[in-house]
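Novice: need a 3D model of the following:
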Amino acid sequence: MWEGEANVEFVEKDVREASLKPTEGRVKSLRPFAMQSLSRKGPVFADHNSIYSKEARPDDISFPSTRFYGSKRRQLTWLREEFKSLEGVTALDAFGGTGAVSHLLRDLGWETTYNDIFEFNIISARTLFSDSTHRLSEDTLLKFLNRVRPTEGFITATFEGLYFTTQENMWLDGFMACLPSELEKNRDLLLHCLFQACLKKRPFNLFHRANLNLRHSEMPVQFGNRSTWNKSFDTHILTTYREVQLAQTARAQSIQVTSGLCAGKIAPGFDLVYLDPPYFKRAKRNTETYLERYHFLEGLARYDEWPSLIDQNSSLRAIKRPYRLEWTNKQELLVNLQHMIKKHSGAKFALSYVADEEPTEEELFNLFRENFDRVRLSRRSFNRVLSKKRPFEILLIGQ
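Specialist: Got it, this is the predicted structure:
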């Protein structure tokens, strides 16, 4: 399959349309791109027989549910199929996010290193890839929650009328006031559960707009539900705790978690580097950054510093710039990718992105062809929340 100086394999799979036939649908739209590539460099292998469709199904890899935009949790079965034939020992998940792919790589036997630029993700990763629920029992968690008393503090004074009700803001202040009295080894787990509770109580699970009015509106809900929004923080925290506990029951070897580095500053030495960078929408001049979407969680993660991080000119009380800005410029994404490939020369690379966005699929494909002898392009269609379109997720693997 990989014969020749520069080999490319195309695999396109649709998990939405069970009626799609091997010679119909999006194969036709992919063919001109394949032929154009063929004329520039080396032979192209287009595996049309393996282009099939199947119904979406629950993933068979145990990992706690998350409410983050762009999470790969629903794609783990597909990614497992793509990664299982790769050889090597050490793997880097450079934009770790929820940690779902790190979890998968560990499950496949890789000695995995998780990295992310944001503190709230680092805290969650330290929670998920440890024995945190063994150190903090459910009974101890409930006793902690019972000690929380609503109080007027920084959150109440700063975020009135934005993301949560006044009473909920006071409860958050009470939670954060109790946290320092808890053992340091238990704080990560408590914060991770709080992060997930905050997301569940938010319309759209984001903080890029206030949207508190949607919780009080009588209009039909198009995303999320009022029952979830109106459940207490305690209830959501307990649910998340139990999910983490279940995932840790079958935990294999641990995953190394960095201190939170810029991806470009991570030292080389890995056999596989997986990249899931921010996506940039082609139709928009500016795409909301992850910091804009989750600044509230980052504030909770850096609670003592939060007052000094606030942009006082922001109506949303977002974190001011510059703050850990990484890969936030669409014009620089290809340059950043090239830098990573050169820095980790000799490593296999896997890149997740979305088709029909910027940079284009063809630009990303050409970047891989210029840097690797063997390239595999796999595409699958997944329904995405907050989107009326059904875009193809793409996975490029270069060796």
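Novice: rest of the way, CA atoms for contacts and neighbours
Specialist: Noted.
Novice: which residues sit against the helix or strand hosting residue 124?
Specialist: Element membership of residue 124 [criterion: DSSP states H and E] is helix 119-128. For helix 119-128, the external contacting residues (Cα atoms under 8 Å, 6 or more residues apart in numbering) are 96-99, 114-116, 188-189, 191-192, 195, 244, 248, 257-260, 297-298, 300-302.
Novice: and the next element down the chain from it?
Specialist: Downstream of helix 119-128 (by DSSP H and E), the next one is helix 132-135.
Novice: for that following helix, packing partners?
Specialist: Helices and strands touching helix 132-135, by 3 or more Cα pairs under 8 Å, 6 or more residues apart in numbering; DSSP states H and E, are helix 184-200, helix 233-249.
Novice: closest one to residue 395 among those?
Specialist: Smallest distance to residue 395 across the helices and strands packed on helix 132-135 (Cα to Cα): 26.0 Å, for helix 233-249.
Novice: can you list the buried residues in that closest one?
Specialist: 233-234, 236-238, 240-241, 244-245, 247-248 (16 or more other Cα atoms under 10 Å).
Novice: to compare with the earlier structure, here is another sequence to fold:
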Amino acid sequence: MSLMVPEWTRETTTPTLAACKAANFPRLRYMGSKYKLVPQLAETFAEIGGTRALDAFSGSGVVSYLLKAMGYSVTSNDFLNFPTVISRAAVANQSEVLSDADIDLITGPAADDRDFIQSKFKGMYFTDEDRIFLDAAWSHIDNMSGAKRDLAIAALVLSAARKQPRGVFTFTDLRYDDGRRDLHLPLREHFRERAAEYNQAVFDNEMDCNAVTGEVFDISADGFDLVYLDPPYAPPKDDNCYVKRYHFLEGLSVYWRGQEIMENTKTKKLVKKFTPFSYKKTIEDALLRTFDRFSKSTIVLSYSSNAVPDVETIKRILSEVKSDVEVISINHKYSFGTHATAARRNASEYIFIGR
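Specialist: Alright, predicted model coming up:
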């Protein structure tokens, strides 16, 4: 059941009301997502204050949305495209929604005879009917622009994620079909429901907000009161490759234009993007460079006890650029792995605050 959220105004918002609003943000099942930590983060952000905030690794978009609900001028960034589209649709967008006519058009007959998804992913992930719909939907989205285009792509991405077991694309069959409605609802109907969810999420916080795609080291460090960091966690074992898990969503967000598909792979995954945050050998230097880049802002970092480096190492690194470092530990059931041996889920989530 959705929570009843009062009409947003910057003058009356509180951490509790902002967290309540964020609880209604369309939920994407995403590795490392911070939906469950929203109440704690809201209290932390309220204590810090300020007016301009950066969410440097936006992922599911929920923290960017929380910051917007708290009245910040938000810059949302991610190194993948589909999280940026989500943030453009629900954070940067202040007023546009998809009309009933827009939704009817996208879920109606195709505007052309394109069949890229039908042919490239034949027999994979979805039904024939679903793959036909995805091609047809893009035949209309290609004629859209601005926030409406972002909303349509975000709804399409969320539809595909909800329909796929566990929300990841590391397998092509239905081995994890547990009978849930989401797994059997046609994508055409998913899209109608997801579009309605994103429409409900749109609101004007009376501040300039934007969303970009890029590396954290390319973001201008000037002017942010608050910088929130939730980088990919360097795991001691296994991997944390977002491209491997969400390659289909990334490709779908651009209709695979400009993407390199690894044709020899069973899942038709995309070439992995390098990030120094993913490896034990490079994570400490990457964190130090990031902390140093945003040393003039208050830094809030989320990190998990499932990852390396450990809490004391991160505290030491952050202390190199911040004289006042606070560490908050939160017991958290953390979604990290998707396989039977992923037993690291009960963990402590740390919130580091560097002033």
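Novice: buried subset of the contacts of helix 119-128 of the first structure, written for PyMOL?
Specialist: The buried residues among the contacts of helix 119-128 of the first structure can be selected in PyMOL (16+ other Cα under 10 Å) with this line:
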select buried, resi 96+97+98+99+114+115+116+188+189+191+192+195+244+248+257+258+260+297+298+300+301
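Novice: related to what we said a few turns ago, what's the average distance of the helix holding residue 124 of the first structure to the second structure?
Specialist: Compared with the second structure after fitting, helix 119-128 of the first structure deviates on average by 1.0 Å (mean Cα distance after the TM-score superposition for the first structure).
Novice: now do the strands in the first structure.
Specialist: All strands of the first structure, identified by DSSP state E, fall at 7-14, 45-46, 90-93, 111-114, 256-257, 272-275, 348-354, 374-381, 392-398.
Novice: quick one: the fifth one aligns where in the second structure?
Specialist: Yep, that's strand 256-257 of the first structure we're talking about. Using TM-score structural alignment, strand 256-257 of the first structure corresponds to residues 209-210 of the second structure.
Novice: between the two ends of stretch 71-91 of the second structure, what distance do you get?
Specialist: 11 Å (Cα to Cα, to the nearest Å).
Novice: rewinding a little: and the helices and strands packed on helix 132-135 of the first structure: which comes nearest residue 168 of the first structure?
Specialist: Using Cα to Cα, the nearest of those to residue 168 of the first structure is helix 233-249, at 8.2 Å.
Novice: need the residues that contact the closest one.
Specialist: Contacts for helix 233-249 of the first structure (Cα under 8 Å, 6+ apart): 62-65, 128-131, 133-134, 138, 145, 189, 193-194, 196-198, 200.
Novice: contacting residues around the counterpart of residue 327 of the first structure in the second structure?
Specialist: Counting by TM-score structural alignment, residue 327 of the first structure lines up with residue 277 in the second structure. Residue 277 of the second structure sits next to 231-234, 283, 286-287 when contact means Cα under 8 Å, 6+ apart.
Novice: so which of the helices and strands packed on helix 132-135 of the first structure is nearest residue 265 of the first structure?
Specialist: So among these, helix 184-200 is nearest, using Cα to Cα, at 24.8 Å.
Novice: counting by contacts, list what that closest one packs against.
Specialist: helix 119-128, helix 132-135, helix 233-249, helix 290-301.
Novice: point to the residue nearest the middle of the second structure.
Specialist: residue 60 (1.8 Å; Cα atoms, centre = their mean).
Novice: distance of the counterpart of it in the first structure from residue 248 of the first structure?
Specialist: Correspondence of residue 60 of the second structure to the first structure, assessed by TM-score structural alignment: residue 98. Residue 98 of the first structure sits 15 Å away from residue 248 of the first structure when distances are taken as Cα to Cα.
Novice: cool, residue 142 of the first structure as well?
Specialist: Residue 142 of the first structure is 19 Å from residue 248 of the first structure, where distance means Cα to Cα.
Novice: where in the second structure does stretch 362-371 of the first structure align, residue-wise?
Specialist: Going by TM-score structural alignment: stretch 362-371 of the first structure matches residues 312-321.
Novice: which positions within that stretch qualify as buried?
Specialist: Applying 16+ other Cα under 10 Å to stretch 312-321 of the second structure flags 314-315, 317-319, 321 as buried.
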